[in-house]
Structures are given as structure tokens and as C-alpha cells.
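>>> whatever this is, show me its structure:
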Amino acid sequence: MKAVMCHEYGPPSALRVENVPEPRPGPGQLLLRVEACGVNFPDTLIIEGKYQQKPPMPFIPGGEVCGVVTALGEGVGGPAPGTRVAAVITHGGFAEAVAVDAAKAVPVPEGVAPEDAAALGLAYGTVLHALEDRGALKPGETLLVLGAAGGVGMAAIQIGKILGARVIAAASTAEKLEACRAAGADDLLDYAQEGWRDRLRAMCGGEGPDVIFDPVGGPYSEPALRSIGWRGRFLVVGFAAGEIPRIPLNLALLKNCAITGVFYGAFTRREPERNRALLTRLFAWVAEGRLRPAISRRFPLDAAAEALETLASRRATGKLVLLTHPTVPPAG
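Next up, the predicted model:
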């Protein structure tokens, strides 16, 4: 089978597409014929050795997959071969086949395209876990999304609206902000411009947002936290800007607010049943037409390095997806 291989830590250009043996499913695992795999910011970190988990070399990156079950490992009763499933994994998805733990596989409803299912796992799973489980976002509250034009940011806009929030999207260019408007944002905030905190305060009627979703970090986190509303919830999701900010804790005291961590990968491992229920809800929203993953570009497997470079250089708007078998008909 073809797979994207990482033999040493480095930039996306160091990756190679190679022919490797197809994996065999171990006890408790399923073998999937991969149809699509989402491209995510953690993929850019894991190939450079900057992620929390470091697979042994060589390894195949790719953390969210959709594919058709082709074989069952020992002790696995289902889903049956021919069933389309999606799974969130640490690595292994940038390939034509992958073995995944059966406990992580969630059946994909009829009518949900493989690329949509592959785009949901990490970004949309992270967002729903963050906004509901960690941020307790309520209908009518105001949600500020930093880095709103990225894949996770777009997901936060969409799910924030489904949960009944007013969404303020913050991004750094007019083009990115227009994409956020198209995704459903109620208000737009250019945080590359001077005085953005004053504009945010005016948008919030002199108060601040109830919930702040921050996948960016860097120079934006502290001023955003200083702008949060009374009893607000600041969600620490990631550090796409590259710098982990050092926050003065007196800010949490002054606003009586909560600074809450969101580690979706650990959630999926520690609470697999809750995660399966979460993903099932997301798939149902797509099947019902309430949610459409914001996929901006689709790449063939051979162009995985280009997809990762596009993401790492912050040129991506919305989600990027690799298609390994773009002509495969729906399973059924």
C-alpha cells in the first residue's frame, strides 16, 4: 500500500510517499481501507517532534480517518466488514490502510461523505468538547473565537451557532474575516489592527465575551483574557502562533473567570464512550443538514507534504483533507 512516511523529524518536505506492507489488525483492532484523512495542526507538530506524543520512527502521520472496514482483529465482533467508520487516532492515517482500535471507531451514517466524516473527528470533536463540556456555553451567550479562519476556528463558529451563541470571529485579514462571515459569524474582529480590544468591548455592550475559544496563543491570549466578561470561561485549546503565553493569574481573580484547558486527545483516551457519543451527535448533525464541515481544499495522498505546508504556513482557511481513494462509492 502507499503511505506517507516520516523517517526523521523535520518539515513537511522531508516526508516521503512509499510502498509499505499493509498492516494487520491486532487484538481489539479493525483494519480500514482509508478513504479520507483530515489534515490538522497536530500533524505539523508530530513530524517535527514537538507534539506531546512521539511515535517510534519511522511512522505515518495523520490523526483522523474515515474508511471501510476490511478485516477484524482477534476478539472484535464488529462492525462488520463493509461498514464505513471514522476514528480519531494519534498517527497512521496518511495511508491507504490503517489498523485502529475498535473502541475508537464510530459508524458513519448513510448520506455522510467520507471527506466530511474525516473532517469532523479532531477539529469538530475538539470544539464540541470544548464549548459544551469545558466551557458550558449557553444559548444567548457571546462566544469569541480567536484564529477563527482556521479549521478549528471555523468549526467553533459553526458549532457555536448550533449551540445558540452569538459568535464574534477574530482573524487577521479581511479575506479570512469574510470566510468567517460565510461560516455564520455574527460579528467580525480584525485583531491585527490597533485598538481591537476597544472594538470588542463595544461589540459586547461595554462588557466582554462569556466564552473565549483560543487555539492560537502567542500575543493574543492575554489581551483577550483581559477583555473577558464577568464569570467568563477562557478555553485554552492550542498554540498555533508558536508561543505559549505566560498569563498573570490575577486576571482570573479580577474577572472571577475560569481558565480551562482543553486536551481533546486525552479526553478520547480517558473517556472513550463519551467521545463516541459526541462524535455520533456530530455525524447526526451532518446527516440532518444542520452542519457542513468547512472543507476548503482536498489533496491526493501524494500531496500530503503540500497540505501540511499549507497548514503550517497559516495559508489554510477551514479544513484540509487528503483523499486516498477519491472515486470509492459510498459503503452501504
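
>>> every contact and neighbour count from this point should use C-alpha atoms.
OK.

>>> correct me if wrong: residue 53 contacts residue 43.
No: counting by Cα atoms under 8 Å, residue 53 does not reach residue 43; the two are 11.0 Å apart.

>>> want to put them side by side, so please do this one too:
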Amino acid sequence: MKAIIVDTFGPPSNLLIKDVPKPIPKPGQVLIRIKAFGLNRAELYMRRGEWAESMPIIGIECVGIIEACPDNSFPVKTAVAALMGGLGRTINGSYAEYTVAPVLNVATLAESEDDLCLSWEQAAAIPETYATAWMCLFGNLELKKGQKLLVRGATSALGLAAVTLAAHFGARVTGTTRNPGRHSQLIEAGAETVEPEDSHLAERLNLREAAKFDTVLELVGNSTLLESLALVRRGGRLCLAGFVGGVAPINFNPLLQMVSGVHFSFFGSFVLGTEPFPLSEVPLQEILKMVASGELEVKPSRVFRFDEIQEAHEMMEANEANGKLVILGC
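Coordinates of the predicted model:
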């Protein structure tokens, strides 16, 4: 089969297409013929050698068709999404014609390709991003209709998914972005207001306790975390789930810097498909149907061919994605 290999850690030019053996699924795994896959910043770090663990074939998600399933958990030809479960980290991932994935990390999208309500490239923009957004919003943050939500780093793929879902379910959303040209994109996604993303957000908003946010989804990361904690009301919740501002560590002394009465949690999408975080908690089929019916507006910001992987990574690394980048299977 054809696969995109991280030849050596380094720039996008180190992603090379090679012929490799087709994987064979073991019991508890499925073999998937990959139709498309979304790009994620984790793969950028894997390509550079900055991730704790990675395989020669990276890629943490895909959509495609079941070709084999030794324990019959999924019928052959089922249209599915696969995400996490070691993909790209401990088992070869989705940058290939085929991959194997644990059955716990695979979700049915339709009974067959003919029954799929979206194109493959549109479906590929949903799994990891929307599953993570769903778990952050309705798991960690316990978001309710009418609550005020702040999404920092809202024009990232995950941020846009969170804004779209939260607004659809009745939250009052404020998004931040460093790019003034993308304000309209957030308004179209459902945000009520948009704020410039900088390190003086709390000072600029100058919110009284009663006007603070019920919930904050922190996607910029460590560089703005402490400030975001100060924007949450007593009894409110903050979830850290992204690091678009980088992963440099911070000195954090809870005794001096943690705000009393604020619930602070972390969500990492690598737990999806584990016993505490079953993939079945995410209504992926229903989300696809909402997109197909027009209730949710979801589409890739750009679709690349398999042999354009280097260009796609260059765009992601330059922070020019403007949403979810998708690669079509070869």
C-alpha cells in the first residue's frame, strides 16, 4: 500500500510517500480502507519529533470503510470513523491507504458508503475535532443552554467546532482570535461577540463578578491559562484542551494563582475510546445528520490530495489553515 512516512524528524519535506506492507488486523482491531483524514496539530509535533511517542506513519483519525474485522464487531463495508486509540502514536496511523484501529476507537457513520449522508472530505472534518469539542463542552464544562461561554483560540479547528456546537445548543458564545479578518467567520459560526486574542483580555474586559463567564474553553494554552482562570465566575468551569499558543511550561502555584470556587479541568482527546471516555458518548451519526440537514455548518477549510501532504503541513505550521484541513485518500 501507499503510505506517507516521516522519513526523519524535521520539516514538512520529510514527509515522503513510500510503498509499505498492508497491515493485518488482530482480534480487537479492524482494517480500514481510508477515504480521507483530517490533519491535527499533534501530527505537526509528531513530525518534528516533539511528541512523547510517534510511529513512522502518523495520523490520529480517518474516515473510511471496514475491509476486515476478525471478531465481527463491525460488518465489512461499514462506513466508519476512527480516532485515537494509539493511531500514529503506538500503532501506524492514518497517513496511508489502510490502517488498523482498535474496535473501541471506531464509530459507525453509516451502514455502507452509499448510505453516508456527506461526502468523504466533509465527513473527515468532523471526527476528532467534534468528538473533542463535544466532550469538552458537555462533559468537562457541563455547558447548559443560556450560559456564557468564552472560547480562546476560537478560529482553530477545535475552536470553530466548539463555537458551532455551543451556539447550536443555545449557549451565548464569545470567541477570541488574533486575526481581525476572521471575526466574521466566528459570527457566522454562532458567536455573539468576538474579542482580539492577546495577553490583556481580562484587563480589557474588566468584568465584575456577575458579568464573568460561566464557562471557558482554553485552547491557546499555557500562555493564557492563568488569565483565563480570572475570567470565570465563582462556581464556573474552565477546561484546558488546546495549545495553539505553544506548549512552553508555566510556573503555576495553585495556592497563590488558583481562583477560589472555580472548577479547572483538562481534556486530552487521546482518552477517547478508553473505558472512562467511551466513543459512544459522542453522537457522531447525529452530528453528521445535522450537518447534512444544514442545522450545523461544517466543511473543511481546504482539501488536499494525498500527494500534497507536504503543502498541507506547511499551511498548518504557518497557522494559515483557517479551520480543518483534510487529505483525500489515495
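
>>> just give the TM-score of the two.
Remark: TM-score between the superposed chains equals 0.88 [TM-score structural alignment, normalised by the length of the second structure]; 317 aligned residues with a Cα RMSD of 2.2 Å.

>>> so residue 53 and residue 43 of the first structure - more neighbours on which side?
residue 43 (22 against 11; other Cα atoms under 10 Å).

>>> for the first structure, longest strand please?
strand 29-39 (DSSP state E).

>>> can you name every helix or strand that that strand contacts?
Of the remaining helices and strands, those touching strand 29-39 of the first structure by 3 or more Cα pairs under 8 Å, 6 or more residues apart in numbering; DSSP states H and E are strand 64-72, strand 97-101, helix 114-119, strand 319-323.

>>> which residues in the second structure form helices?
Taking DSSP state H as the test, the helices found in the second structure are 41-48, 120-123, 127-135, 157-168, 183-189, 201-205, 222-229, 254-257, 284-293, 309-317.

>>> in the second structure, what residue corresponds to residue 142 of the first structure?
Matched across to the second structure, residue 142 of the first structure falls on residue 148, judged by TM-score structural alignment.

>>> would you mind confirming that that match is in contact with residue 170?
No: using Cα under 8 Å, residue 148 of the second structure is not in contact with residue 170; the gap is 9.7 Å.

>>> neighbour count for those two, which is higher?
residue 148 (22 against 15).

>>> how much space between that one and residue 182 of the second structure?
Using Cα to Cα, to the nearest Å, residue 148 of the second structure is found at 21 Å from residue 182 of the second structure.

>>> same check, this time on residue 194 of the second structure
9 Å.

>>> ok, the two, which is more surrounded?
Neighbours were counted for residue 194 of the second structure and for residue 182 using other Cα under 10 Å; residue 194 has more, 21 against 15.

>>> not counting its neighbours along the chain, what's nearest the more buried one?
Of all residues not flanking residue 194 of the second structure in the chain, residue 175 sits nearest, at 4.9 Å (Cα to Cα, 6 or more residues apart in numbering).

>>> and that neighbour, what pairs with it in the first structure?
Taking TM-score structural alignment, the alignment pairs residue 175 of the second structure with residue 169 from the first structure.

>>> again with residue 234 of the second structure
Checking TM-score structural alignment: residue 234 of the second structure goes with residue 230.

>>> OK, contacts around the residue nearest the centre of the second structure?
By Cα atoms, centre = their mean, the second structure has its centre lying nearest to residue 129, at 2.7 Å. Residue 129 of the second structure makes contact with 157, 158, 161 under the criterion Cα atoms under 8 Å, 6 or more residues apart in numbering.
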